[in-house]
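Enquirer: got a structure for you, letters missing:
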């Protein structure tokens, strides 16, 4: 079966798909054509289902009823996650008076920050442009994701809020639900579970061959040094990535429960692949 698979130009996604896309983890069931897009573009594309499988933000699942969440391939922070940065310390009240640069309205980081501090004024921009925008004074505050969580100090910025830490305390240690992979529901649960297992095997292969997988992932490093990329990959390709398990599923359901209570997302039925 030929399927289209969308993922981001990010090193953690590349690491996960290393085995699959290089043919080192073959499947008798699937021939994969991969499409690479920024996460917010993939989120928007999923609202009008085009790709058979795609990486999306967990937040986006509230707007993509045609997809089922896979149990493997998720990006979950373990006590860490998105951060808010600026050039100087601010109180939450001061932060809320600023226009905050965000990496997209459908990103999980945006939803999490709204849960943390309430609604706020924002401007959307590519996540990789946010640190520079703060440095140059285009915005005062930025919501930072991906490897820029680790490099913000190099741009002369400081961390003023830790969203991942807030979630960890708020939920008594549930993983921070950030990104996941989804598959078209109409392909049927049997096919979905087969692909889920294939993706899981690819992730496990990467973890078993970490140096080779990291080398492959470096093509999406955006000029960042290998040690930073390795640290980032090891943060977001973890045991919950291999299989979300009960804790990952609970964290996703908790996010949506909290968001619905605050009317931040529409009411919808979540679909998760069977175990």
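Expert: Thanks, I have the structure now. The structure presented is a predicted model; accordingly, all values stated were derived computationally and were not measured.

Enquirer: from here on, contacts and neighbour counts on C-alpha atoms
Expert: Noted.

Enquirer: buried ones in the helix ranked longest in the chain?
Expert: Assignment by DSSP state H gives helix 189-208 as the longest helix of the chain. Using 16 or more other C-alpha atoms under 10 Å as the test for burial, helix 189-208 gives 189, 191-193, 195-207.

Enquirer: Give me the helices and strands touching it, please.
Expert: On a contact count with 3 or more C-alpha pairs under 8 Å, 6 or more residues apart in numbering; DSSP states H and E, helix 189-208 meets helix 11-21, helix 210-217, helix 239-242.

Enquirer: put this beside the first:
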């Protein structure tokens, strides 16, 4: 069985037990580690892995081949993407000063970028100028060095952007939660239709539960894949992104996914989704 997920601490923490043969009855999978921009593409080309972590924003393009699993993903509160700048005009004038500017984002089909587009429609008259796609770990250096006017960041950048001398322009998660009252749906785990989805969900849920019960077991594995080596930052990342929704989306989680995709479809940003097919 082939699976693909990012090398970020929340993913490696969640999947450690399954990958290392610690989930009874599960096959040990063959793993591809890749950033979300790559995994979104892998799932969309029709020959992707059996199980893959993608952005919720990419779901509408892959639902013919994949179904959403109700666990293992990234969804929560207080964990949204951030818009950052080093530009003095944007620092002082706020979001409206991004009109016509260059903004770096981690993927065209990332949930971060979808949230940004929904937010920008309300907050940046006339819209931004050029969108520059960069791997997420390259965005803050690009903003700091003036190669772009602002950057949309994800993952542990929430905890480290001050070290780059950057200023927060807006928190997409805070905006989304205030606007909808719902948690933020960021990353989804999907599996090929025709597979035993119930068994897959059970293995992933068991892997999550093992990670919580034995946090020290995954520490070396998590750190060796993390692009942020400070242990305290890695732990903060895990604490924020691995939560109750990682074990089960539940009603609130599914409502958040529905709200995001339905709103984006109304704005013409994603194709309409048949929500009855979401979970297979």
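Expert: Received, thanks. Source: prediction; values computed, not measured.

Enquirer: and the aligned residue in structure 2 for residue 10 of structure 1, what is it in contact with?
Expert: Here residue 10 of structure 1 is matched to residue 8 in structure 2, going by TM-score structural alignment. Residue 8 of structure 2 sits next to 155, 222, 225, 226, 227 when contact means C-alpha atoms under 8 Å, 6 or more residues apart in numbering.

Enquirer: For PyMOL, write the selection for the buried entries among these.
Expert: PyMOL command restricting the contacts of residue 8 of structure 2 to the buried ones, with burial defined by 16+ other C-alpha under 10 Å:
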select buried, resi 155+222+226
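
Enquirer: Which of the contacts of residue 8 of structure 2 fall in helices?
Expert: Per DSSP H, these map to helices at 222, 225.

Enquirer: Would you mind giving the contacts of residue 8 of structure 2 as TSV with distance to residue 144 of structure 2 added?
Expert: Below are the contacts of residue 8 of structure 2 laid out as TSV (distance: C-alpha to C-alpha, whole Å):
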residue	distance to residue 144 of structure 2
155	18
222	28
225	25
226	22
227	18
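
Enquirer: From the contacts of residue 8 of structure 2, pick the one nearest residue 277 of structure 2.
Expert: Using C-alpha to C-alpha, residue 155 comes nearest to residue 277 of structure 2 of these, at 28.9 Å.

Enquirer: Excluding chain neighbours, what is closest to the closest one?
Expert: residue 237 (7.1 Å; C-alpha to C-alpha, 6 or more residues apart in numbering).

Enquirer: what about residue 257 of structure 1, how many residues close to it?
Expert: 14 (other C-alpha atoms under 10 Å).

Enquirer: tell me, the one helix or strand it maps to lands on which residues of structure 2?
Expert: Here residue 257 of structure 1 sits within helix 245-261, counting by DSSP states H and E. Using TM-score structural alignment, the residues of structure 2 aligned to helix 245-261 of structure 1 are 250-266.

Enquirer: Relative to structure 1, what is the average displacement of the matching stretch?
Expert: Following superposition, stretch 250-266 of structure 2 is found to deviate from structure 1 by 0.6 Å on average (mean C-alpha distance after the TM-score superposition for structure 1).

Enquirer: what sits against the aligned partner of residue 159 of structure 1 in structure 2?
Expert: In structure 2, the residue paired with residue 159 of structure 1 according to TM-score structural alignment is residue 168. Applying C-alpha under 8 Å, 6+ apart, one finds that residue 168 of structure 2 lies in contact with 82, 83, 84, 85.

Enquirer: do that again at 10 Å, thanks
Expert: By C-alpha atoms under 10 Å, 6 or more residues apart in numbering, residue 168 of structure 2 lies in contact with 82-86, 90-91, 94, 150-151, 158, 161-162.

Enquirer: okay, now the residue lying closest to residue 106 of structure 1 once chain neighbours are set aside: neighbour count?
Expert: Leaving aside its sequence neighbours, residue 106 of structure 1 sits nearest to residue 60 (C-alpha to C-alpha, 6+ apart; 5.3 Å). A count of nearby residues for residue 60 of structure 1, using other C-alpha under 10 Å, gives 23.
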